[in-house]
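Student: Fold the following, please.
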Amino acid sequence: MNRVDIIGAATTFGQPRLGVDLGPDALRYANLINEIEKLNIEVNDKGNIYSDIKVNVAEHSQGDANTLKNYDQVMDFNEKLAKSVDESIQQGSFPLIIGGDHSLAIGSLAGISSHYENLGVIWYDAHGDLNNSDTSPSGNIHGMPLAISCGVGDEKLVNLYKDGPKVKPENIVLIGMRDLDEGEKEYISENDILTFTMTDIKEKGISAVMRESLEHLQDKTDGIHLSLDVDALDPMETPGTGTPVDGGLSLSETLSAMTQLHDSNKITSMDLVEVNPLLDDKNKTAQKAVSIASAFFGKKQK
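Tutor: Below is the predicted model of the structure:
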């Protein structure tokens, strides 16, 4: 990749913890652009995308579990994001979408999928994000983007930007799983989605997991999107995130995984999500996220 477009996804609408919309700027303040440019990659910062539909703090994420919370804002934001991502790929750039909560993947995958007949997805996360309006215990849309992208859930969200599913379940690999809801477990089992829990990672080692993931996808996909949630890492590493789960990946494991993905030359786009500076300690999580991005783009580990 010779040119990276940074697209700031300044959304907090997919979940209840305020501040994650500040994540893109926290990453910039942690020298994201300079660190990528050091690797002889041209960086074009496209700035931040915001929803035009405002919601005041008191009304944010209100409603019961049967309500898709901040629905209009999620729809509006992801339409804009999909268009920006689509345009970056048309112009020959690698889109790096920085967030922002994980509901942004609805838009990123919608924009990317127009360019690939069989898009693969590596979902590096503590959570499967495979809930829908029937199975979600909360109504928070950041727990649904992968299901929506597979064609499951609210019709308008499924058909956002372009009609129909954006990815096939058999073209997905889940890595880092340790907090799955019952409906998600059923969907994973019914669709035979390749899944690596933290137990699997500890038993196999991260190198074997990444190798198996790439082998699983290489012959049946024509592009692979990496969607990385910083809560895939243990909260000791990345405290500044909204839904931390103990027992996660270490930074060193994640840097190794990113180096493998870089060396494979198979990844065609990337989300880097759920950095919340209001929950962080001196921007530590953003700094770790920048080191993860740097490894992905080719920085050699000492």
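
Student: going forward, measure contacts and count neighbours with C-alpha atoms only.
Tutor: OK.

Student: For the residue nearest to Q15 when sequence neighbours are not counted, the count of nearby residues, please.
Tutor: Take Q15 and drop its neighbours on the chain: the residue closest to it by CA to CA, 6 or more residues apart in numbering is N140, 5.1 Å away. The local packing of N140 (other CA atoms under 10 Å) involves 26 other residues.

Student: and N140, how far is that from M75?
Tutor: As for N140, its distance to M75 is 13 Å (criterion: CA to CA, to the nearest Å).

Student: still on that earlier bit, residues touching the residue nearest to Q15, list them.
Tutor: Applying CA atoms under 8 Å, 6 or more residues apart in numbering, one finds that N140 lies in contact with 14-16, 61, 65, 68-69.

Student: Ignoring the adjacent residues along the chain, who's closest to the most centrally placed residue in the chain?
Tutor: Nearest to the mean C-alpha position of the chain, by CA atoms, centre = their mean, lies S227 at 3.3 Å. Spatial nearest neighbour of S227, excluding adjacent residues (CA to CA, 6+ apart): D271 at 4.5 Å.

Student: what about that neighbour, how many residues close to it?
Tutor: 26.

Student: Does anything pack onto the strand or helix carrying the residue nearest to the centre of the chain? Which helices or strands?
Tutor: Per DSSP states H and E: S227 is located in strand 223-229. For strand 223-229, the elements it packs on are strand 119-124, strand 267-273, judged by 3 or more CA pairs under 8 Å, 6 or more residues apart in numbering; DSSP states H and E.

Student: Run the chain-centre distance for the shortest one.
Tutor: Remark: strand 119-124 is offset 9 Å from the chain centroid, using CA atoms, centre = their mean, to the nearest Å.

Student: try the longest one
Tutor: A distance of 7 Å separates the centroid of the chain from that of strand 267-273, by CA atoms, centre = their mean.

Student: going on from the helix or strand harbouring R28, what's the next piece of helix or strand?
Tutor: Using DSSP H and E, R28 maps to helix 23-29. Remark: after helix 23-29, the chain's next helix or strand is helix 32-37, criterion DSSP H and E.

Student: Tell me who's in contact with the closest residue in space to D125 that isn't next to it in sequence.
Tutor: Nearest residue to D125 in three dimensions, chain neighbours excluded: A232, at 4.1 Å (CA to CA, 6+ apart). Contact analysis of A232 by CA under 8 Å, 6+ apart lists 124-127, 176-177, 248-249.

Student: how close does A232 get to H127?
Tutor: 8 Å.

Student: And the strands in this structure, which stretches?
Tutor: 3-9, 42-49, 94-99, 119-124, 172-177, 194-197, 223-229, 267-273 (DSSP state E).

Student: one more to line up against the first:
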Amino acid sequence: MNAQPAISIIGAPTDIGAGDRGASMGPEALRVANIVTTLEGQGLEVIDRGNLSGPANPWQPPVDGYRHLTEVVTWNRLVHEAVHAELVQGRFPILLGGDHCLGLGSISAVARHCREAKKKLRILWLDAHADFNTNILTPSGNLHGMPVACLCGKGPKELVEIGGHVPAISPKWIRQIGIRSVDAGEKRFVHEMDLEVFDMRYIDEMGMRHAMELALATLDVNTHLHVSFDVDFLDPDYAPGVGTTVMGGPTYREAQLCMEMIADTGRMGSLDVMELNPALDVRNRTAEVAVDLIGSLFGKSTLMRK
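Tutor: Next up is the predicted model:
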């Protein structure tokens, strides 16, 4: 990655995979919180590509364990093509969600790009949830609880085949951080698939620094680092504006350290910012915290670091 990547912002205003309405307003809330000027203030060239336009949320019950499968497939294909197009041009895509089902389209595009460019891929999944459900395991049918499983080839054919390679990724490429809510059946599946998870107990015992050192270990010049940042990663005291709050998440300072350590690698090449729900927020506070943390991902720090 270049020291100063040219950034493309892509909005995906949908709550198609979520259990609450409102994440569709996330991209606009992040813009209101000055994501563009924050990044430009760090000397980065930023183009806002505007919002993708996909099907409306029909708000229907699940069919065969999936809610809104057809619409979720359409949105993820749109995201996949948009993210891949930016990577082909050598730009740094930031996807503004929208709910986290869109991580499937985004990460499958990054994986496709890495195959084409003969690069290794490392994915950091910053989230309160493992998002490793299937239609058999899910209590809700909401597809925002399934993108990691789909990326690993476990899901409906229409979703796992986005990107043209099944599975899109190996579970070995993912590091999940901040996890503290996993459904009963999902827990066994995460164990079977041998996902590397730094849950909140691990972070409590070992500290965020140690967790991040392990999550970022063995990155080299030929590794593309993708960060998928679900805003519910943060403790709800700092980020109330999400649909699925879970108490006991990282503090603001722990999250800052996490972002600064990612920035220090110089390897980040793409980013998702997901699940911000302004309808549940307080005066856009969660969007402002998210933008502040995104600034740190791009090297904002208190002092000049040696």
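
Student: returning to that earlier point: tell me the two of the contacts of A232 of the first structure that are most distant?
Tutor: Largest separation among the contacts of A232 of the first structure by CA to CA: H127 and L249, giving 12.8 Å.

Student: shared neighbours of the two, which are they?
Tutor: With CA under 8 Å, 6+ apart as the test, H127 of the first structure and L249 both reach 176, 232.

Student: Now which residue in the second structure aligns to the residue nearest to Q15 of the first structure?
Tutor: Aligned by TM-score structural alignment, N140 of the first structure pairs with N142 of the second structure.

Student: if we can go back for a sec, measure the mean distance from the strand holding S227 of the first structure to the second structure post-superposition.
Tutor: Its aligned residues in the second structure lie a mean 1.1 Å from strand 223-229 of the first structure after superposition (mean CA distance after the TM-score superposition for the first structure).

Student: Do I have it right that the residue nearest to S227 of the first structure meets L228?
Tutor: Yes: judged on CA atoms under 8 Å, D271 of the first structure makes contact with L228 at a distance of 5.8 Å.

Student: Could you report the separation of M200 of the second structure from I9 of the second structure?
Tutor: For M200 of the second structure, the distance to I9 of the second structure (CA to CA) stands at 30 Å.

Student: Looking at these two, which is more packed in?
Tutor: Neighbour count, other CA under 10 Å: between M200 of the second structure and I9, I9 has more, with 24 against 20.

Student: Relative to Q256 of the second structure, how far out is that one?
Tutor: 22 Å.

Student: Which helix runs longest in the second structure?
Tutor: Using DSSP state H, we find that the single longest helix of the second structure is helix 69-88.

Student: Which residue range of the first structure does that helix align onto?
Tutor: Under TM-score structural alignment, helix 69-88 of the second structure corresponds to residues 71-90 of the first structure.

Student: Now do the buried residues in the matching stretch.
Tutor: Applying a neighbour-count criterion of 16 or more other CA atoms under 10 Å, one finds 71, 73-86, 88-89 buried in stretch 71-90 of the first structure.

Student: Kindly report the same for stretch 180-193 of the first structure.
Tutor: 180-181, 183-184, 188, 193.

Student: Please apply the same query to stretch 279-288 of the second structure.
Tutor: 279-281, 284-288.

Student: Repeat that for stretch 213-227 of the first structure.
Tutor: Buried residues in stretch 213-227 of the first structure (16+ other CA under 10 Å): 213-214, 216-218, 221-227.

Student: Could you do stretch 287-306 of the second structure as well?
Tutor: 287-300.

Student: what's the average distance of the match of helix 69-88 of the second structure to the second structure?
Tutor: With mean CA distance after the TM-score superposition for the first structure, stretch 71-90 of the first structure averages 0.7 Å from its match.

Student: Residues in contact with that stretch: which ones?
Tutor: Contacts of stretch 71-90 of the first structure (CA under 8 Å, 6+ apart): 5, 7, 9, 11, 13-14, 49-54, 94-95, 103-104, 106-112, 114-115, 157, 160-161.

Student: Same check on stretch 189-196 of the second structure?
Tutor: Here stretch 189-196 of the second structure has contacts from 130, 132, 171-172, 174-176, using CA under 8 Å, 6+ apart.

Student: sorry, back to before: buried members of the contacts of stretch 71-90 of the first structure into PyMOL, please.
Tutor: A single PyMOL command selects the buried members of these (16+ other CA under 10 Å):
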select buried, resi 5+7+9+11+13+14+49+50+51+94+95+103+104+106+107+108+109+110+111+112+157+160+161
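
Student: related to what we said a few turns ago, residues in the second structure aligned with the helix holding R28 of the first structure?
Tutor: The aligned range for helix 23-29 of the first structure in the second structure is 26-32, by TM-score structural alignment.

Student: Superpose on the first structure and give me the mean offset of that stretch.
Tutor: Mean for stretch 26-32 of the second structure is 0.3 Å (mean CA distance after the TM-score superposition for the first structure).

Student: buried stuff in that stretch?
Tutor: Residues of stretch 26-32 of the second structure classed as buried: 26-31 (neighbour count, 16+ other CA under 10 Å).

Student: which of the contacts of N140 of the first structure line up with contacts in the second structure?
Tutor: Retained in the second structure (both residues aligned by TM-score structural alignment, their matches' CA atoms under 8 Å) from these: 14-16, 68-69.

Student: Pull the most distant pair out of those residues.
Tutor: Going by CA to CA, the pair spanning these furthest: P16 and L68, at 11.9 Å.

Student: check contacts around L130 of the first structure.
Tutor: With CA under 8 Å, 6+ apart, L130 of the first structure has these contacts: 143-148, 183-184, 187.

Student: May I see those residues arranged in JSON lines, with distance to L261 of the first structure as well?
Tutor: Output for the contacts of L130 of the first structure, formatted as JSON lines (distance: CA to CA, whole Å):
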{"residue": "G143", "distance to L261 of the first structure": "25"}
{"residue": "M144", "distance to L261 of the first structure": "25"}
{"residue": "P145", "distance to L261 of the first structure": "23"}
{"residue": "L146", "distance to L261 of the first structure": "21"}
{"residue": "A147", "distance to L261 of the first structure": "24"}
{"residue": "I148", "distance to L261 of the first structure": "25"}
{"residue": "G183", "distance to L261 of the first structure": "30"}
{"residue": "E184", "distance to L261 of the first structure": "26"}
{"residue": "Y187", "distance to L261 of the first structure": "27"}
